[in-house]
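Peer 1: Predicted model follows, preceded by the sequence.
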Amino acid sequence: MTDKAPRVAMVAGEASGDLLAGLLLDGMQARWPAATAHGIGGPQMARRGFAAWWPSDKLAVHGYSVEVFRRLRELLSIRKQLRNRLLADRPDIFIGVDAPDFNLGLEADLRAAGIRTVHFVCPSIWAWRADRVEKIRKSAGHVLCIFPFEPELLARHGIAATYVGHPLASVIPEVPDRSGARAHLGLADGDEVLAILPGSRSAEVQYIAPAFFQAAALLRQARPNLRMVVPAVPALQARIEQVAREQGVSGMLQIVTGQSHTVLAACDATLIASGTATLEAALFKRPMVIGYHMHPLSWWLMKRKQLQPWVGLPNILCGEFVVPELIQGAATPQALCDATLQWLDAKVQHPATITALEQRFSALHASLRRDTSQLAADAIEKILATAAV
C-alpha cells in the first residue's frame, strides 16, 4: 500500500466528465486525505478541492471534426501549455477523464516522459473508431472501464484495464422518487410529464433544440395538458430560452437551471439527445426517444467509423433497439412527436410494454452498480506502487 498522499493531475471534459472525475476524487480523498489534484475540471471537481487551471467547458466540443476544427488552435494551445506545466512540475499520476481526443495525445507525451497515466472511461472502440486502439495502447498505462465487457476487449490488445462500474449507477437510486421530484418542480402526481433534454453543448443546442422544440409544439397540440420540462445546463440556459422563443414554445416549456436528475425522476418519458444523458434516463427507468443531429460533414465522417447499428447507450448496452433512435435526417419534428406519443399512449394502453422496459433497465442498472470510487482508488493505488511504463 502507498501511504504517501499523491499529487494528481487530471483533465475532465464537459459536464459528464466533471461528474465522473468528482466521484473519482471522492475515492482518492478517502484513501489519501492529503492528496492534491489540479489540471482542467469543472464545478463537481472544484467542490472536492480540485485546482482548475482551465474550466472543463473549454473542452466541450461537438461533432467528429467540423466543430472541433473551428477551435483547434485554442485546444492545441491549452494542451501544450498544460503538458509543459506538468512536465516542469511532475505529478505522481495523470488521469485523463473521457475527452479522448484531447487526453490521449497528452497522455502519450506524459507517459513517454515517465509519468504514470490512467484513462478513465474506455473510448467507445466497440461502437466506432476501432482504429483508436493503438493510440490507447501508446497513451494509457491503465484504463478504468465503466462497462463490464471492456477489460476483456482491451486485454486482447495488450492494454491493462480494470472494471470499476459506472458511477452513475451508484448515484441514481434503483427506485427513483417520482413524487418527490415532481413536488420539487411544482408538478402534481397526476400530471403527464415529458422531459426534454436537447444536449449539454452549445452546438447540440444549435442543431438539436429547434427540432425538439418544434416536436414539443406538436405534442402540445395532441396533448394540451402535457407538462414539458427542460433542464438546461446553466451556461446554455439563455441560448435554450432563445431557441424556445424563436420556435414559439416559451409558454409551453418549464425551463429549469440544471436539475436533470430531478427532471428525469419526475417524468413519464423523455425526448433526449444521444449521449451520457440517455444512460441516465435508462437508470431512472424512463421510456425515451433518442434524437440527434449534427453538421452534415461531421455525420458523414462519423457514420463511416460506426461499428454497430445503435447510437444510444441504452440500445448499445442491451444489444437491440429497446428505445427508438431518430438520427440526423430521421429526427424530424413530426417523427420525434409520433415516437414520443407512442410511449405516452403505452402508459395507458399497453402498460406491460412500459413494465418490460423498466425491468430491462433495472437489470442494466444492477450490472453497472459497483463501488466505483473505492474500486478506482484501489486500482490507482496499485498503479502508484509500480514503476511508470
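Peer 2: Perfect, I can see it now. Numbers count the residues shown, from 1 in each chain.
Peer 1: make it CA atoms for all contacts and neighbour counts henceforth
Peer 2: Will do.
Peer 1: got a list of what the residue nearest to residue 227 when sequence neighbours are not counted touches?
Peer 2: Sequence neighbours aside, residue 193 is the residue nearest to residue 227 in space, at 4.8 Å (criterion: C-alpha to C-alpha, 6 or more residues apart in numbering). Residue 193 sits next to 226-229, 266-269 when contact means C-alpha atoms under 8 Å, 6 or more residues apart in numbering.
Peer 1: cool, and residue 324?
Peer 2: Residue 324 touches 288-290, 339, counting by C-alpha under 8 Å, 6+ apart.
Peer 1: again, only this time at 10 Å
Peer 2: 287-291, 310, 312, 315, 336, 339-340 (C-alpha atoms under 10 Å, 6 or more residues apart in numbering).
Peer 1: go on, residue 66?
Peer 2: Counting by C-alpha under 10 Å, 6+ apart, residue 66 has contacts 72, 294-299, 301.
Peer 1: show me where the stretch 251-389 of the chain has strands.
Peer 2: Remark: strands assigned in the stretch 251-389 of the chain by DSSP state E, counting those that start in this stretch are 253-257, 269-273, 288-292, 325-327.
Peer 1: What are the contacting residues of the last one?
Peer 2: Read it as strand 325-327. Strand 325-327 is contacted by residues 272-274, 288-294, 299, 310-312, 315, 331-332, 335-336, 339 when judged by C-alpha under 10 Å, 6+ apart.
Peer 1: re earlier: and the furthest pair within the contacts of residue 324?
Peer 2: Greatest spatial distance in these: 310 and 340, 18.5 Å, computed using C-alpha to C-alpha.
Peer 1: what about versus this one:
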Amino acid sequence: MSATPPHFFLVAGEISGDLIGGRLMASLKKRLGPDVRFSGVGGPAMTAEGLESLFPMQELSLMGLAEVLPHIPALLKRLSQTEAAVRAERPTALITIDAPSFTLRLAKSLGDAGIPRIHYVAPQVWAWRAGRAPKIARKIDRLLALFPFEPPWFTKHGLPTDYVGHPVVEGGALSGDGDRFRERYGIPASKPLLTVLPGSRQGEVTRLLPVFAATVELLAEQVPGLQLVVPTVPQVADRVAEAIRSWPGDPLLVTDSVVKFDAFAASRAALAASGTVALELALAKLPAVIAYKVNPFTAWMLRRLLTIRYAALPNLILDEPLMPELLQEDCNPAAIAKALAPLMLDTPVRGGMLEGYQRLADAMELDLAPPSERAAEVICRHVGLG
C-alpha cells in the first residue's frame, strides 16, 4: 500500500500572495511529485497549479479601515469556515502567505490542532511596531522571510525563520533583452533611453505625473535625443497615456511585463515611484532615482510610525543610500533632474551605483536556487519530507 500523498493547505489573500503561492505549489510538485495535494484559498495563479479555492480570494483583498469595517462579519465567517476546513482535512501543513490580518489570526486559532503552521512573507516589524514580533512568534511554527536582514527580528523570540529570497527574483527582471526592445521599436543603439515608472495606483500616479512631467522637461534640455519609455499597468494605463502625450522624448507606453524588462535592459537610467519596482530595477542593473510623495497628513503620520531610514528596498537591504530617494518636499523636478543627469552618462555616480548592485546581488544570494524552490525545501524539511 502506497503512502498517502502530502497535502498542503495554503491561504493567500492578495494578488502578490497568489503569485507567491502559485510558484511555491509548482516547486512543491517539482520536489515531491505530481501526487502532492493542495487545498485552501487562492487566486488565479494558485488555481492554475491545482488549487480549488474554498471561496474567492478577492473577499480577503481589502485595504483601509473604511473598506474593512463593513466586511468584518463576512471576514469573521470566512475565518471560521477556513479554520473548520483545516481541522477537517488535517493537512501535512498549513501554509499562510502574507495578508497577516487574516492569515495570522487563522494560524493562532489552530494552535491546538497539531498541524505545522508555516507563514510565508515576514510581517515588516522592522519598519513599524517591532513589538509585534514576539506575538507573531506565538502564532506560527516557522516563518519564511523575503529579506536577508529579517530572520534575527524573529529568531530572538524563538521562532525559526529562514531567508528564502524575494519573489521579484523570479519575475523576469534578470532576463531583459535590450537589443530586442530597441529592434521592436526601431530605436538606434546610440539613442539614450530613460525609463519612467509613475506607479500603479490611481492616487500615486495623480500625484507623481505632474512632477515627473516637469522633470523630463528639464532632463530633455540636458540630454540630446532623449527617448522615454513609460511602463505601466492596465488599471492606470489610460490615465498615464493621456498624461504623457504632452511629454518630450516621444514617450512609449508599455504594459507587458516582458517588454518592461526589455526596456530596463535597453535604458541608461530610470525614474521610479517607490515600491517593489526599485528592487526590479536594481536586479536589472539599471541605475535609478526613487521619487515619491503622499498627502501631508499621511506623511506626518508615517514619520511618527516608521522606524526605518530608507524607503527603497535596495537601500534597506544594504543599509545605505545606494539609490537616491527624493521624498515629499524633495520630490520636485529640479532635485530629481539633478539626481538623474549623472546616471545618463558614464560618471563615477553611475559606476558606484552599478557596483552597489553587485553587492546587493551578493546580499540577496542570487547565485542560489530561486526563492520558491528554497521555500519548498524549507517547508519539506520542516514537515519531515526531506
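Peer 2: Sure thing, it's come through. Just so it is clear, the structure is predicted and the values come from calculations on it, not from any experiment.
Peer 1: Superpose the two chains and report the TM-score.
Peer 2: For this chain pair, the superposition-based TM-score is 0.83 by TM-score structural alignment, normalised by the length of structure 2; 371 aligned residues with a C-alpha RMSD of 3.1 Å.
Peer 1: on that earlier part again, with neighbour numbers in mind, choose between residue 310 and residue 340 of structure 1.
Peer 2: residue 340 (23 against 17; other C-alpha atoms under 10 Å).
Peer 1: Quick check: closest non-adjacent residue to that one.
Peer 2: In this structure, residue 340 of structure 1 finds its nearest non-sequential neighbour in residue 289, 6.1 Å apart by C-alpha to C-alpha, 6+ apart.
Peer 1: Contacts only, for that neighbour.
Peer 2: Residue 289 of structure 1 is in contact with 196, 269-274, 278, 312, 323-326, 336-343, counting by C-alpha under 10 Å, 6+ apart.
Peer 1: Now, of those residues, which are buried?
Peer 2: 196, 269-274, 278, 312, 323-326, 336-341, 343 (16 or more other C-alpha atoms under 10 Å).
Peer 1: sorry, back to before: would you turn the contacts of residue 66 of structure 1 into a markdown table with neighbour count and distance to residue 55 of structure 1?
Peer 2: Output for the contacts of residue 66 of structure 1, formatted as a markdown table (neighbours: other C-alpha atoms under 10 Å; distance: C-alpha to C-alpha, whole Å):
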| residue | neighbour count | distance to residue 55 of structure 1 |
| --- | --- | --- |
| 72 | 14 | 17 |
| 294 | 21 | 24 |
| 295 | 18 | 25 |
| 296 | 13 | 29 |
| 297 | 13 | 28 |
| 298 | 17 | 25 |
| 299 | 17 | 28 |
| 301 | 14 | 28 |
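Peer 1: Can you flag which of these belong to helices?
Peer 2: Counting by DSSP state H, the part of the contacts of residue 66 of structure 1 found in helices is 72, 296-299, 301.
Peer 1: secondary structure class for the equivalent of residue 12 of structure 2 over in structure 1?
Peer 2: By TM-score structural alignment, residue 12 of structure 2 lines up with residue 11 in structure 1. Of the three states, residue 11 of structure 1 takes strand under DSSP: H, G, I helix; E, B strand; the rest coil.
Peer 1: just residue 147 of structure 1 next, same as before
Peer 2: Going by three-state DSSP: residue 147 of structure 1 is coil.
Peer 1: what do you get for residue 189 of structure 1?
Peer 2: Strictly by three-state DSSP, residue 189 of structure 1 counts as coil.
Peer 1: any idea what sits nearest it, other than its immediate chain neighbours?
Peer 2: Nearest non-adjacent residue to residue 189 of structure 1, counting by C-alpha to C-alpha, 6+ apart: residue 179, 6.0 Å away.
Peer 1: Does the one you found touch residue 268 like I think?
Peer 2: No. Look at residue 179 of structure 1 against residue 268 with C-alpha atoms under 10 Å: they stay out of range, at 11.4 Å.
Peer 1: And these two? Which one has more around it.
Peer 2: residue 268 (20 against 15).
Peer 1: Distance check, the residue nearest to the spatial centre of structure 2 against residue 82 of structure 2.
Peer 2: With distances taken as C-alpha atoms, centre = their mean, structure 2 has residue 276 as the residue nearest its mean C-alpha position (4.4 Å). Distance from residue 276 of structure 2 to residue 82 of structure 2, counting by C-alpha to C-alpha, to the nearest Å: 30 Å.
Peer 1: Likewise for residue 361 of structure 2?
Peer 2: Residue 361 of structure 2 sits 39 Å away from residue 82 of structure 2, going by C-alpha to C-alpha.
Peer 1: Tell me the counterpart of residue 215 of structure 1 in structure 2.
Peer 2: Per TM-score structural alignment, residue 215 of structure 1 is aligned with residue 215.
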